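J.: need the 3D shape of this:
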Amino acid sequence: MATDDLMSRALSALDEVDGPMSVEVIHRLVDAGDATAPMTITEVADLLGMSPHTLRYYERVGLVTVDRDADGHRSYGTQAVRRLVFLTRMRLSGMAMRDLQHYVRLVDEGDDTVPERLDMLLEHRDTIRRQLKELTLSLAATEYKIATYGGHTGTRQTD
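T.: As a prediction, the model looks like this:
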């Protein structure tokens, strides 16, 4: 299952939520039932739609800890996969690598760092909200131009 499939599942789950988005959507997205057995680097790369090179890089810069099997091959457990899902969502939303590294260091330091982690996430949420508003305005401008040229606005139908 690639990142597009994960995103489709998340967006589908959003449709099931009445009111504000719940963290339950994310919990369902990374349900441990989907990855109970350790996964190889190839399986995780396919799941997340990223290259094994990127996964090795994330490990090298300290974003994720990966166990090794008896043969010395990477073995991604549920916690590593969950962290990678989170990291890929944060990267997609524009969080800088240095901020992710700082956040992961704080997580690894324990519960005393929760207030600082919360501050980081609140600030990032504000950034995402601003980006969403900017994208909504850009979409409106695009829809206006499409209508100006006689096209149909709204959801595009594909065959």
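J.: from here on, contacts and neighbour counts on C-alpha atoms
T.: Fine.
J.: from residue 132, how far out is residue 144?
T.: 18 Å (Cα to Cα, to the nearest Å).
J.: same thing with residue 47?
T.: With Cα to Cα as the criterion, residue 47 and residue 132 are 26 Å apart.
J.: next, the structure of the following sequence, for comparison with the previous one:
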Amino acid sequence: MVYSIGTFTKITGLSADTLRYYEKEGLIFPERDLNNRRVYSEKDIDWIEFILRLKETAMPISQIKAYARLRYEGDSTLEKRLDLLLDHQRFIYKEKEKLEQNILHLNNKINIYKEAIEERR
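T.: Reported below is the predicted structural model:
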């Protein structure tokens, strides 16, 4: 099934401007119909969802672009794509560890305030 840009924006939740920007940046390469209008497919939906997931994990746009370029080059880049994702996974785990430490410190401070307030009552 193919989708016009208008339908695709409704499916993905992205604006047409964002989709055009992604295309300009080399993140997506939609097909074109006989009238040279962009048409999107199910695989484009999956790819956009993956891009958004990478953004949510704080992958820099430059790395997403590098991954996209490799993806569009085909299966000969599987190892490079895997390496890129493994590097990013390590980054995410480090960030998770920092967040967990910050949560612990925050919880300790909250407990100190709660105890101080209880002692005043």
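J.: TM-score for this pair?
T.: The TM-score (TM-score structural alignment, normalised by the length of the second structure) is 0.77; 115 aligned residues with a Cα RMSD of 2.3 Å.
J.: residue 47 and residue 132 of the first structure: which is more packed in?
T.: More crowded of residue 47 of the first structure and residue 132, by other Cα atoms under 10 Å: residue 47, with 18 against 12.
J.: can you tell me which helix or strand that one belongs to?
T.: Secondary-structure assignment from DSSP states H and E places residue 47 of the first structure in helix 41-48.
J.: who are the neighbours of that helix, in terms of helices and strands?
T.: helix 3-15, helix 52-60, helix 78-92 (3 or more Cα pairs under 8 Å, 6 or more residues apart in numbering; DSSP states H and E).
J.: any idea how far the residue most central in space within the first structure lies from residue 82 of the first structure?
T.: Central residue of the first structure (Cα atoms, centre = their mean): residue 89, 1.8 Å from the mean position. According to Cα to Cα, residue 89 of the first structure and residue 82 of the first structure sit 11 Å apart.
J.: map residue 138 of the first structure onto the second structure.
T.: If you follow residue 138 of the first structure across to the second structure using TM-score structural alignment, you land on residue 102.
J.: what's the neighbour count on that match?
T.: A count of nearby residues for residue 102 of the second structure, using other Cα under 10 Å, gives 12.
J.: secondary structure element holding it?
T.: Taking DSSP H and E as the definition, residue 102 of the second structure sits inside helix 78-120.
J.: and that helix, what other elements does it pack with?
T.: By 3+ Cα pairs under 8 Å, 6+ apart, helix 78-120 of the second structure packs against helix 61-73.
J.: trace residue 77 of the first structure over to the second structure, please.
T.: By TM-score structural alignment, residue 77 of the first structure lines up with residue 41.
J.: how close does the residue nearest to that match when sequence neighbours are not counted get to residue 60 of the second structure?
T.: Spatial nearest neighbour of residue 41 of the second structure, chain neighbours left out: residue 2 (4.7 Å); criterion: Cα to Cα, 6 or more residues apart in numbering. Remark: distance between residue 2 of the second structure and residue 60 of the second structure (Cα to Cα) = 30 Å.
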